[in-house]
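Visitor: Just need the structure, nothing else, for what follows:
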Amino acid sequence: MKKILLLSAIAACTAISVSAQISKGSAYVGGLININNTSNQYGTDPEVKQNSFLISPSIGFAYAENSMWGINLNYGHSKTENTGLNYDLNTYGLGVYLRQYKPMGKGFYFFAQEALNGNYTKGTRELTNLYDVKELDITLGISPGFAYDVSKKFQLEILLNNLFFADYSQSRTTTQSTATPIVTKTKEFGIGSNLSSIAQVGSVSIGARFVFGR
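Guide: Just a heads-up that it's a prediction; the model follows:
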């Protein structure tokens, strides 16, 4: 009887250990969502309201145990409201990523994600004059995160967005509310870190994935 109980315990532990892996050949379908709503007022200045969200559906394939590559789509909307200062922007994008998972036991994982994302933003910006805005942004970023197996077929995750990054952007802004439209073009390149803003809501994305073939 003791041997049976011991063998059962070993089998149960082995099953848990096996399930707590990102199995080669498995597929993960889901995505991330990021929502940020803020309201700020300084002294007697008008209140500034900022609302934004980003939805990023994705699919990932485990090419090796605890290693994954994938593709994601991006759609975001941001709106800022203030007296004489209004932004209304829509963002569309596509990205590819690699992930390396480190099992931590009991269904928890730490992972590092390297991603290349290209986003196109279009909308209006009002600051004294009305502007049409078009912007292309390409970002190479490293983002750490944590995942948890709710079950063998469902996983939750949290991602710290672009903790370290390199970014290139170019924009075209057209002034519409003047007699003669004025076109302004800019190009920028930067390397940086979001360590200083890690506690802000907008720096964190929450997601879920369905697992197939595991």
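
Visitor: from here on, contacts and neighbour counts on C-alpha atoms
Guide: Will do.

Visitor: next one: stretch 142-152 to chain centre, how far?
Guide: Stretch 142-152 sits 13 Å away from the centroid of its parent chain (C-alpha atoms, centre = their mean, to the nearest Å).

Visitor: Contacts for it, please.
Guide: Stretch 142-152 is contacted from outside by 19-20, 107-115, 155-165, 211, 214, using C-alpha atoms under 8 Å, 6 or more residues apart in numbering.

Visitor: ok, now stretch 26-37?
Guide: Contacts for stretch 26-37 (C-alpha under 8 Å, 6+ apart): 49-62, 72, 201-202, 204-214.

Visitor: Please enumerate the helices of the chain.
Guide: 2-19 (DSSP state H).

Visitor: for it, which strand is longest?
Guide: strand 129-151 (DSSP state E).

Visitor: from the middle of its chain, how far away would that one be?
Guide: 5 Å.

Visitor: Let me know the angle separating that strand from helix 2-19.
Guide: 160 degrees (axes from the mean of the first three to the mean of the last three C-alpha atoms, to 10 degrees).

Visitor: returning to that earlier point: what subset of the contacts of stretch 26-37 is buried?
Guide: 50, 52-62, 72, 202, 204-211 (16 or more other C-alpha atoms under 10 Å).

Visitor: what number of residues lie near Phe146?
Guide: The local packing of Phe146 (other C-alpha atoms under 10 Å) involves 19 other residues.

Visitor: another one to check against the first:
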Amino acid sequence: MKKTLVILALTIFSFANAQKGTYLVSGSVGFYSQKVNSSRNHATQNNFGIMPKVGYQFTDYLTVGVQTNASFTKNETDSGNGKSNYYGIGAFVRYSKPLSEIFEVYADLGSGYNFGSGNYANTNSTTVNTNKSNGFGVSVTPALLLKIKNGFALNFGFGGLGYNSNKVTFENDSNNFQKTKNFEFTFGQTFSAGISKNF
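Guide: Reported below is the predicted structural model:
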């Protein structure tokens, strides 16, 4: 079985003031694509997601705020096609620490409630199976900040830790449900880059 995995994550905007009593507004967008080719099946999965954040900086190092996210996934296989949309809302805490005049590290601890729905259509059937899901998640994402000039900086992320617990119910069979618990360690496996501005 041959797998091709392409991961692209790009922070689209991040405006912050790294001083006490100010506000943080940031956001990110990511794209994930995977193709699987085997002698029995061919599959393609594409995912697009966004995550805006708004926070208040209580100290020069500590920020607390709210975060939301939306994720859209499309799957195509020889046996059928499926789509899913997921959303989430929660809170985050950011702790930052200067390493020098130009380098700074920070980590976001986030948690929240997520919900969504999906559908799957079998190639050999006209029936469309639909489902709904809801759950809870928590994550830790460290990052490195490189100051450039006039308050501008580059931000680099390298993955993190995450835990998610979800329950999926199927519309065609109300007595049928599925519970999943996932622990993810993506540190060093994914990469994100962005730009920020301090006011």
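
Visitor: After superposing, tell me the mean distance of stretch 130-142 of structure 2 to structure 1.
Guide: Following superposition, stretch 130-142 of structure 2 is found to deviate from structure 1 by 1.2 Å on average (mean C-alpha distance after the TM-score superposition for structure 1).

Visitor: Also stretch 80-98 of structure 2?
Guide: Stretch 80-98 of structure 2 sits 1.2 Å off on average (mean C-alpha distance after the TM-score superposition for structure 1).

Visitor: Put the buried members of the contacts of stretch 142-152 of structure 1 into a ChimeraX selection.
Guide: Selecting only the buried entries of those in ChimeraX, with 16+ other C-alpha under 10 Å as the criterion:
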select :19,20,107,108,109,110,111,112,113,114,115,155,156,157,158,159,160,161,162,163,164,165,211
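
Visitor: What lines up with Glu65 of structure 1 in structure 2?
Guide: Here Glu65 of structure 1 is matched to Asp60 in structure 2, going by TM-score structural alignment.

Visitor: Might you report the residue contacts of that match?
Guide: 18-20.

Visitor: quick one: which of the contacts of stretch 26-37 of structure 1 sit in strands?
Guide: 49-62, 72, 204-212.

Visitor: Save the contacts of Asp60 of structure 2 as JSON lines, and put in distance to Asn172 of structure 2 too.
Guide: Putting those into JSON lines (distance: C-alpha to C-alpha, whole Å) gives the following:
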{"residue": "Ala18", "distance to Asn172 of structure 2": "51"}
{"residue": "Gln19", "distance to Asn172 of structure 2": "53"}
{"residue": "Lys20", "distance to Asn172 of structure 2": "53"}
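
Visitor: will you turn the residues you listed into JSON lines that also has distance to Ser33 of structure 2 and neighbour count?
Guide: JSON lines is the format used below for the contacts of Asp60 of structure 2 (distance: C-alpha to C-alpha, whole Å; neighbours: other C-alpha atoms under 10 Å):
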{"residue": "Ala18", "distance to Ser33 of structure 2": "35", "neighbour count": "20"}
{"residue": "Gln19", "distance to Ser33 of structure 2": "38", "neighbour count": "16"}
{"residue": "Lys20", "distance to Ser33 of structure 2": "40", "neighbour count": "14"}
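
Visitor: Closest one to Asn81 of structure 2 out of those, please.
Guide: Ala18 (45.9 Å; C-alpha to C-alpha).

Visitor: Residue in structure 1 paired with the closest one?
Guide: By TM-score structural alignment, Ala18 of structure 2 lines up with Ile22 in structure 1.

Visitor: circling back: strand 204-212 and the longest strand of structure 1, what's the angle between them?
Guide: Angle of strand 129-151 of structure 1 versus strand 204-212, following the same axes, to 10 degrees, is 50 degrees.

Visitor: List the buried residues for strand 129-151 of structure 1?
Guide: 130-149.

Visitor: now swap in stretch 79-90 of structure 1 and tell me
Guide: 79-81, 86-90.

Visitor: Isn't Val168 of structure 2 up against Gly118?
Guide: No: in this structure Val168 of structure 2 lies outside contact range of Gly118 using C-alpha atoms under 8 Å: 9.8 Å.

Visitor: list the residues that contact both of the two?
Guide: 131-132.
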